[in-house]
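S.K.: Any chance you can model this:
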Amino acid sequence: MIVASVGSVGASAIPTAGGDALDFLGGYLIARAYFFGPPALDTFVRVLKVLVIIVVMVAVADSLTGHMITNNAPEKSGLRDGWVRAASTFSHPIFFGVFCALTAAVLLYWQKTLLSRSVAAGVCLLGCILSLSSAALMAFSIIVAAFMYDQLLRLYSWRWSAFWIAVGTLMLAVLVVTAHPLNWVFSHLTFNPQTAFYRVMVWDVASAYIAQSPVIGYGYQFNDVNLDNTVDSIWLVLSLRFGVPMLVLFFLTNVAAFFPSGRDSKGADDVHLDQMRRAFTLVLLMFMFTGLTVHFWKSMLTFWGLCLGVRASLRELTNH
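M.R.: All right, here's what the predicted structure looks like:
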């Protein structure tokens, strides 16, 4: 990220690019250093559970008071159809909603009883609803569906192979049947059709800029009213700023954390660790999926790196 920015913009880009890189890498390194092994992982999840309760309580206060009590964003940015979009302690309501959805994946697999899982999922769902974020609600729905699928078919080893075949078939159908696959995806990931149309337009404009400098990226300023305003996709932002090779490396970094190693291990038969591997695999997949319509930065980018580090540690436990 830093090298690409220096190549496209110059040394003046080092602080900005370095900050972005440190947000992600810092979370990853902290997770690799401190959350290795079941005791440390359980401590992390317990803190995460308390944290999601606190931020949802703050979000409820946002909704009851009619304004974002801990957020300095302009009032109009927190409204949707006249309703306050709760942001809690996050810099944007979408970040808060997606955080709640991703936390639901961890707690569903970590909790042991039906009651505790239901309560945890209910708290996270409330956060998604209060954020009024379609990305958060979509991610939460997929997470719950995947968890229920896993639980119902847990006695069948072929369930995940069948799952990925079904997902691959759906993706292929979208590519073949629809004239504009991204338009179809965005129209199903957003509440407002106008928002979907705007996102497609931004992708079309951004693609032209990426084509001008695909290797090291175009930079941070584009002199375009759309791109300089907002680019609601981390995949698009990374391509614009740092080039396609960096995007590929970022994608492979995530996949490498949960890709099966095919090697026997002492931790492979640990039911609890196996459950947590699935949980954090879901988290990474949902980060990658919601990233199509959300640009993550600062705390959420750090949380992404943190979850990536936890999943990498869980994968490493299977290789000892």
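S.K.: going forward, measure contacts and count neighbours with C-alpha atoms only.
M.R.: Will do.
S.K.: Would you state the helices of the stretch 151-300 of the chain in chain order?
M.R.: 159-177, 181-189, 193-212, 234-242, 244-258, 271-290, 299-317 (DSSP state H, counting those that start in this stretch).
S.K.: Out of the ones you listed, which is closest to residue 119?
M.R.: Set against residue 119 and scored by CA to CA, the helices of the stretch 151-300 of the chain come closest in helix 271-290, at 17.2 Å.
S.K.: Chain neighbours aside, what residue packs nearest to residue 17?
M.R.: residue 2 (5.4 Å; CA to CA, 6 or more residues apart in numbering).
S.K.: before we move on, back to that, need the helices of the stretch 151-300 of the chain in JSON lines (columns: distance to residue 101 and mean neighbour count).
M.R.: Converted to JSON lines, the helices of the stretch 151-300 of the chain look like this (distance: least, CA to CA, whole Å; neighbours: other CA atoms under 10 Å):
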{"stretch": "helix 159-177", "distance to residue 101": "20", "mean neighbour count": "12"}
{"stretch": "helix 181-189", "distance to residue 101": "14", "mean neighbour count": "18"}
{"stretch": "helix 193-212", "distance to residue 101": "21", "mean neighbour count": "16"}
{"stretch": "helix 234-242", "distance to residue 101": "18", "mean neighbour count": "24"}
{"stretch": "helix 244-258", "distance to residue 101": "19", "mean neighbour count": "17"}
{"stretch": "helix 271-290", "distance to residue 101": "9", "mean neighbour count": "20"}
{"stretch": "helix 299-317", "distance to residue 101": "13", "mean neighbour count": "23"}
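S.K.: For the comparison step, fold the sequence that follows:
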Amino acid sequence: MTEYGVRGKWIGLSIILASLFLPTHFEVASIRFTPSLVVLIFAAPFAAGLFFAQRQRIRLPDVLIMAFVCWQGLTIAMNNPGRFVEFTGQQTLMTLGGYLIGRTMIRDARDLAALIRIGGAIVVFSLPFALYEALTDDPIVLLWIDQYTGFDTFIPNDYEPRLGLHRAQWVFTHPIHYGLLGAFFLPLVVLGLRGADRPVFRMSCGLLIFSACVLSVSSGAILAAFLQAGVYIWYRLAKLFGPPWRIVLATGAVLYVVLEAITTKSAFFAISGRLAINPQTAHYRTLIWDYGSAQVVRTPIFGNGYNYWPRPHWMVSSVDNYWLQQAMVHGVPAVACVAGALVYAVVAVNRGQDNDAMRLAWTLFLIGFAMSAATVAIWGEIQTLFMILFGAGLWMLPRKAIAPNVRTPRPFSRNIAPRLTRFPAGQTGSTA
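M.R.: A predicted model of the protein is given here:
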């Protein structure tokens, strides 16, 4: 790629990333638009064209993400046909568009390192605003936009303080999404930039990024950060004894089975309930799981859409569990598509031999997402950001070695050259 091409790529990617952090929205023909959706309308077709222009090999995650978007559209057409056009358009742009942007515009370690630096800088930049919000309960950016511009913005959340802090949402619709922003970039900055930036700089940035998780005062984001750190330590210890990921998976599975055996409820809810900042929230999530999973059993294939599902009258319809919410709305096949793409990517990427630090950082990012997604719904700008980061790591998938096109020499034979004879072909002469 030429110098102008590289510069144009990063200008475009910077515009895409910046649009994810503009907390405004407007309506056109009763359809809600955000700056990121407007940018994706132009960027997603470009990324799709670039994917085919690069003649990339189609991998299983490509197929599964496409199948996920198509299945979402099918289930909404069946369950909520009035929402089909708006929903399918938005989900295609945010999910498939974000994925293709990361897949096509991040092609090597240098590209991914540059993307990580931009994301880490955004998180650090947000800290003064988030700290002010956590101390005063004033989402200063949202208030400025509401008071001094003509644009609509997100509704400020009004939650009870936790640990003496108000929950900072910065420019997102929910504080947990701000916490997830920090959890996404924490391993990517601390480990992914190893060898590119000095350890002191990476660790300092890591502490600042972890502060974003804390200022959101969200159990899911903070637990994701601790899980990433725990798995990293576990990985380093396991590496002393053999194949690290096999040991981590085997010991983790044994530990989970033991916890399932000694607890009266699911091991995940037993752990998250004891570590939750607000025990009432943990109990409510257990109820969501009980009633939500019952709905999945009733409509396992095509889901229930956004229709009513049986629950106590005092429970709201929102589901604070991305995996459960996808199964309830779109059916188990939707969850299988996303989970299959993530599992395949993690397994295949870690079969590679190069970029060990980058592979480990990206794997921890996905592990943190998988866990935190069980405690919150994922939508909007944070969904797009995740898909960009997910697609951005797939260049690390190992490529099959292509055998050189060298002709194998034929064995020497005296019969190769034509023989000169006075007899016709197929006849044998006689000497009398």
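S.K.: Could you get me the TM-score between them?
M.R.: The pair, once superposed, lands on a TM-score of 0.88 when counted by TM-score structural alignment, normalised by the length of structure 1; 314 aligned residues with a CA RMSD of 2.5 Å.
S.K.: Specify the stretch among the helices of the stretch 151-300 of structure 1 that is closest to residue 81 of structure 1.
M.R.: That would be helix 193-212 among the helices of the stretch 151-300 of structure 1, by CA to CA, at 13.4 Å.
S.K.: on contacts alone, who are the packing partners of the closest one?
M.R.: helix 181-189, helix 234-242 (3 or more CA pairs under 8 Å, 6 or more residues apart in numbering; DSSP states H and E).
S.K.: Redo those as TSV? Include distance to residue 283 of structure 1.
M.R.: Converted to TSV, those look like this (distance: least, CA to CA, whole Å):
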stretch	distance to residue 283 of structure 1
helix 181-189	18
helix 234-242	16
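S.K.: Of these, which is nearest residue 145 of structure 1?
M.R.: helix 181-189 (16.4 Å).
S.K.: what sits up against the closest one?
M.R.: Applying CA atoms under 8 Å, 6 or more residues apart in numbering, the contact partners of helix 181-189 of structure 1 are 134, 135, 138, 174, 175, 178, 193, 196, 197, 199, 200, 293.
S.K.: leaving aside the residues next to it on the chain, what's closest to the last one?
M.R.: When you say that, I think you mean residue 293 of structure 1. residue 233 (4.7 Å).
S.K.: Can you point out the buried residues in the helix ranked longest in structure 1?
M.R.: The residue-count maximum for a helix in structure 1 (DSSP state H) belongs to helix 38-65. For helix 38-65 of structure 1, a neighbour-count test (16 or more other CA atoms under 10 Å) marks 41, 45, 49, 52-53, 55-56, 58-63 as buried.
S.K.: next structured bit after it?
M.R.: strand 79-80 (DSSP states H and E).
S.K.: mean per-residue distance, that following strand to structure 2?
M.R.: Comparison of strand 79-80 of structure 1 with structure 2 after fitting gives an average deviation of 3.7 Å (mean CA distance after the TM-score superposition for structure 1).
S.K.: Stretch 141-151 of structure 1 too?
M.R.: Compared with structure 2, stretch 141-151 of structure 1 is 2.9 Å away on average (mean CA distance after the TM-score superposition for structure 1).
S.K.: So what touches that stretch?
M.R.: Taking CA under 8 Å, 6+ apart as the rule, stretch 141-151 of structure 1 contacts 101, 102, 104, 105, 108, 109, 159, 282.
S.K.: What subset of those residues is buried?
M.R.: 101, 102, 104, 105, 108, 109, 282.
S.K.: Can I get those residues in TSV including distance to residue 186 of structure 1?
M.R.: Below are those laid out as TSV (distance: CA to CA, whole Å):
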residue	distance to residue 186 of structure 1
101	19
102	20
104	23
105	23
108	27
109	29
282	21
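S.K.: what's the farthest-apart pair in these?
M.R.: 101 and 109 (13.3 Å).
S.K.: Run through the residues that contact the spatially most central residue of structure 1.
M.R.: With distances taken as CA atoms, centre = their mean, residue 287 lies nearest the centre of structure 1, 2.0 Å away. Contact partners of residue 287 of structure 1, counting by CA under 8 Å, 6+ apart, are 102, 304.
S.K.: first to last residue in stretch 28-46 of structure 1, what's the distance?
M.R.: 19 Å (CA to CA, to the nearest Å).
S.K.: Tell me the gap between that stretch and the middle of its chain.
M.R.: 19 Å (CA atoms, centre = their mean, to the nearest Å).
S.K.: residue range for that stretch in structure 2?
M.R.: Alignment of stretch 28-46 of structure 1 against structure 2: residues 99-117, by TM-score structural alignment.
S.K.: same check, this time on stretch 281-290 of structure 1
M.R.: Stretch 281-290 of structure 1 maps onto residues 363-372 of structure 2, going by TM-score structural alignment.
S.K.: circling back to that earlier point, per the alignment, the residue nearest to residue 293 of structure 1 pairs with which residue of structure 2?
M.R.: Checking TM-score structural alignment: residue 233 of structure 1 goes with residue 321.
S.K.: cool, residue 123 of structure 1 as well?
M.R.: Counting by TM-score structural alignment, the partner of residue 123 of structure 1 is residue 208.
S.K.: quick one: the match of stretch 281-290 of structure 1 to structure 1 mean distance?
M.R.: Mean deviation for stretch 363-372 of structure 2: 1.0 Å (mean CA distance after the TM-score superposition for structure 1).
S.K.: one step back: including secondary structure, could the buried ones among the contacts of stretch 141-151 of structure 1 go into TSV?
M.R.: Shown next, in TSV, are these (DSSP: H, G, I helix; E, B strand; the rest coil):
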residue	secondary structure
101	helix
102	helix
104	helix
105	helix
108	helix
109	helix
282	helix
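S.K.: I'd like to know which of the residues you listed is nearest to residue 24 of structure 1.
M.R.: residue 102 (16.8 Å).
S.K.: Enumerate every residue touching the closest one.
M.R.: 139, 140, 143, 282, 283, 286, 287.
S.K.: and if we set it to 6 Å?
M.R.: residue 283 (CA atoms under 6 Å, 6 or more residues apart in numbering).
S.K.: and the gap between the aligned residue in structure 2 for it and residue 17 of structure 2?
M.R.: By TM-score structural alignment, residue 102 of structure 1 lines up with residue 184 in structure 2. From residue 184 of structure 2 across to residue 17 of structure 2, the span is 14 Å (CA to CA).
S.K.: and residue 165 of structure 2, what pairs with it in structure 1?
M.R.: That one, residue 165 of structure 2, aligns with residue 83 by TM-score structural alignment.
S.K.: oh, I was asking about residue 336 of structure 2
M.R.: So residue 336 of structure 2 corresponds to residue 248, using TM-score structural alignment.
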